[in-house]
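Colleague: this one's structure only:
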């Protein structure tokens, strides 16, 4: 672990050792306008506008690192929402400079009258330190992002360019080269168009306390070498606009990647405990960039935090195109089970899977509810006019009149049949004809009304439960969870 060395504090507004701001008379609160303003009334409108667009009037949790970027971010968030709707978070890693950065964060929060939460997450010195520290920070904040709250981070245009350059030398595809997303899930990064120097000048102008993180000067870290060696060389040799050009290229690649990802998301996957199945026809017929993303989606569902490699993706695609089964990273096995290619854990035998399938409880569902079924999330909504959605893939569409309490979701049962209007058909036969692998048929979603089978999820709706054209319908939709 780093020992606390000699700390040099660079602050826009001097503060004492316990984090209480001095000189804050230069920053006053205008109660009538509920905004922070300097006596001369000047504010950086572009920064405030960027934060306002990002938060969309949602309460926020702001990540404070003790530096100038996050200091300006917190100030702008106070401008937009007021301090009472904001919570600031500092994660203490007990590394060199951590105490200095914590004091700066405390002084800033006191000056802006924002509640500050400090999480102790010591990080031991060693390999992959930056990534481990980053994971700890995000994990600490994730627990606070509830009830519609957004998480704000102070990433800048410089961070964006550095990230893209780092990923380029690691051989990333368009997804990685698109850089840091401005929005993902509950996270927002409103300062990605702002330069680090502009934010530093703003912090000084507004008398906001901040300190420089010694880790940013530590050449052991790849990002530090990119920041202080590679980026200055690029700007010196190719011109000062080269940094912004890198970020612009990332944005263009991001748009392309988003389109390819949307195409990949249209391919349904069948999840079961310990594995996932992908339709072979869908990935064989798709362009390679789309097929690769379909496979990555499936691998992410299985491996979660463990990373898959391009070699894993290539292996799955080879099996889909006729090669024999193969073992990939983390002990997962890829096998052809036509018309699917299945990726599953070695520890799950067919018998074990069957027993797990039988363990899923019956769930009562209603319009407006959300429920989880074997790792996939489903939403139940009412639509005024049927016809927009049809049963198939992710969607199961029923007549609004037919969906009456008690309506439930449950496993496939022995002897289950569905009314076709001209008799009935066993659900097992429908699953076989549709091509659902035998190992995952028990995970199929069966919707019942008063105990009677109303639908086989994404495949068939009973004749008596089918919506009539132009009449209200209830849509059960499987959401994408990757």
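Modeller: Cool, the structure landed. The structure presented is a predicted model; accordingly, all values stated were derived computationally and were not measured.
Colleague: all contacts plus neighbour counts: C-alpha atoms, from now on.
Modeller: OK.
Colleague: spell out the secondary structure type for residue 71.
Modeller: helix (DSSP: H, G, I helix; E, B strand; the rest coil).
Colleague: hmm, residue 107 and it touching each other?
Modeller: No. In this structure, residue 71 is not within contact of residue 107 by CA atoms under 8 Å, at 10.3 Å.
Colleague: okay, and the common contacts of the two?
Modeller: residue 209 (CA atoms under 8 Å, 6 or more residues apart in numbering).
Colleague: which element is residue 52 on?
Modeller: helix 45-55 (DSSP states H and E).
Colleague: what packs against that helix?
Modeller: helix 68-81 (3 or more CA pairs under 8 Å, 6 or more residues apart in numbering; DSSP states H and E).
Colleague: putting a second one here so we can go through both:
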């Protein structure tokens, strides 16, 4: 890179530096790389920061083996990572079907990225991805948790580029001489997120006069902050299965308390919906003798007297 530093590159570096501020020298980083502009841009700016902060960094390219030529795409991505002066590892995964193709691919990818037990996993989600996630949540009617979108930090997962637009990551790639792959799935109308990206967002931007993606991302930040505080209140409830205690809680705290107890009991968090929680809530607030609510994950919530409990659901023979 010669001449003046591209502002998008400078911003990207600063975002990565801030996202990793809690990590010391020698910390091991994994960057999830697909070959697209977002992940390649993340690798480019992270490599710069890692070199100066003495982090150990590896780019992991996950080959989902779902499209013809995926191995070649992974190989090209690895070559560009090597040109940036970083290690690259290609991991081929077998994607299952549980929860739908997108959810299954996401689970397989996350398992591959965590295989080496790094201190942080960096993902290249952008502000555009965040806006699309919020709209998907609104469409499902899944409540504030889905409208809150993706968190910048979730355990070891870091998403440093959530404040950047997709066009900014393309600028970063061009500044580093990187060529990115355009996933055909991103324009495939069979995928709801693709239609949001190519059809709905342009209409919203036109009708509402621009700035829609930024507004949706700001909404996600605000809802996430409120939700985090309510989750803290729910975690502090001392008798979370006691019906009188639950009745005394504000509905927003009670819902989060019930969700927390269900997850602790073993409910499948990826399939646990607001509908399930509403039915459990009825065991507390509108009990007419109903005794069990079936939950995803082979679990049921049961009311006996003034107490809730969770029991395993027998498997049909």
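Modeller: That came through, no problem. Since the model is a prediction, treat every value here as computed from it, not as a measurement.
Colleague: just tell me the aligned range of the helix holding residue 52 of structure 1 in structure 2.
Modeller: Under TM-score structural alignment, the match for helix 45-55 of structure 1 in structure 2 covers residues 10-20.
Colleague: average offset of the longest strand seen in structure 2 relative to structure 1?
Modeller: In structure 2, assigned by DSSP state E, the strand with the most residues is strand 56-63. Compared with structure 1 after fitting, strand 56-63 of structure 2 deviates on average by 0.7 Å (mean CA distance after the TM-score superposition for structure 1).
Colleague: equivalent range in structure 1 for that strand?
Modeller: The aligned range for strand 56-63 of structure 2 is 85-92, by TM-score structural alignment.
Colleague: contacting residues around the equivalent of residue 267 of structure 2 over in structure 1?
Modeller: Superposed on structure 1 with TM-score structural alignment, residue 267 of structure 2 falls opposite residue 303. The contact partners of residue 303 of structure 1, taken as CA under 8 Å, 6+ apart, are residue 330.
Colleague: setting aside sequence neighbours, what's the nearest residue to the alignment partner in structure 2 of residue 200 of structure 1?
Modeller: With TM-score structural alignment defining the correspondence, residue 200 of structure 1 maps onto residue 170 in structure 2. Excluding its sequence neighbours, the residue lying closest to residue 170 of structure 2 (CA to CA, 6 or more residues apart in numbering) is residue 37, at 5.5 Å.
Colleague: any idea which element residue 103 of structure 2 lies in?
Modeller: Per DSSP H and E: helix 101-113 holds residue 103 of structure 2.
Colleague: and after that helix, which helix or strand comes next?
Modeller: For helix 101-113 of structure 2, the following helix or strand on the C-terminal side (DSSP H and E) is strand 120-122.
Colleague: average offset between that following strand and structure 1?
Modeller: Compared with structure 1, strand 120-122 of structure 2 is 0.2 Å away on average (mean CA distance after the TM-score superposition for structure 1).
Colleague: what helices and strands are in contact with that strand?
Modeller: strand 28-33, strand 157-158.
Colleague: dump these to CSV, plus distance to residue 217 of structure 2.
Modeller: Output for these, formatted as CSV (distance: least, CA to CA, whole Å):
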stretch, distance to residue 217 of structure 2
strand 28-33, 22
strand 157-158, 16
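Colleague: can you tell me the closest non-neighbouring residue to the aligned partner of residue 292 of structure 2 in structure 1?
Modeller: Per TM-score structural alignment, the equivalent position to residue 292 of structure 2 in structure 1 is residue 326. Leaving aside its sequence neighbours, residue 326 of structure 1 sits nearest to residue 334 (CA to CA, 6+ apart; 5.3 Å).
Colleague: so what's that neighbour up against?
Modeller: 316, 319, 325, 326, 327, 328, 341, 342, 343, 344.
Colleague: nearest to residue 350 of structure 1 among those?
Modeller: Of all these, residue 350 of structure 1 sits closest to residue 344, with 10.5 Å by CA to CA.
Colleague: and that closest one, how far is that from residue 299 of structure 1?
Modeller: To residue 299 of structure 1, residue 344 of structure 1 is 10 Å away according to CA to CA, to the nearest Å.
Colleague: again with residue 205 of structure 1
Modeller: The value you get for residue 205 of structure 1 to residue 299 of structure 1, if CA to CA is used, is 48 Å.
Colleague: so the top helix by length along structure 1 matches what in structure 2?
Modeller: For structure 1, the longest helix by residue count, based on DSSP state H, is helix 242-265. Here helix 242-265 of structure 1 aligns to structure 2 at residues 212-235, judged by TM-score structural alignment.
Colleague: which one in structure 2 is aligned with the residue nearest to residue 326 of structure 1?
Modeller: Match for residue 334 of structure 1 (TM-score structural alignment): residue 301.
Colleague: just to be sure, that match is in a strand?
Modeller: Yes. Residue 301 of structure 2: assigned to a strand according to three-state DSSP.
Colleague: who are the neighbours in contact with residue 193 of structure 2?
Modeller: Counted by CA under 8 Å, 6+ apart, residue 193 of structure 2 has contacts 132, 136, 186.
Colleague: could you redo the last one with a cut-off of 7 Å?
Modeller: By CA atoms under 7 Å, 6 or more residues apart in numbering, residue 193 of structure 2 lies in contact with residue 132.
Colleague: distance of it relative to residue 65 of structure 2?
Modeller: 20 Å.
Colleague: swap in residue 228 of structure 2?
Modeller: 37 Å.
Colleague: give me the nearest residue to residue 48 of structure 2, chain neighbours excluded.
Modeller: residue 13 (7.4 Å).
Colleague: quick check: the one you found touching residue 45?
Modeller: Yes. Because the distance of 5.0 Å satisfies CA atoms under 7 Å, residue 13 of structure 2 is recorded as touching residue 45.
Colleague: so the residue mapped onto residue 247 of structure 2 from structure 1 is in which element?
Modeller: Superposed on structure 1 with TM-score structural alignment, residue 247 of structure 2 falls opposite residue 284. According to DSSP H and E, residue 284 of structure 1 maps onto helix 280-285.
Colleague: show me how far that helix is from its chain's centre.
Modeller: Mean-position distance between helix 280-285 of structure 1 and its chain equals 27 Å (CA atoms, centre = their mean, to the nearest Å).
Colleague: cool, and stretch 114-124 of structure 2?
Modeller: Taking mean C-alpha positions (CA atoms, centre = their mean), stretch 114-124 of structure 2 and its chain are 13 Å apart.
Colleague: list the buried residues for that stretch?
Modeller: Going by neighbour count (16 or more other CA atoms under 10 Å), the buried part of stretch 114-124 of structure 2 is 114, 118, 119, 120, 121, 122, 123, 124.
Colleague: skipping its backbone neighbours, what lies nearest the third one in space?
Modeller: Counting by CA to CA, 6+ apart, residue 28 is the residue found nearest to residue 119 of structure 2 once chain neighbours are left out, at 5.2 Å.
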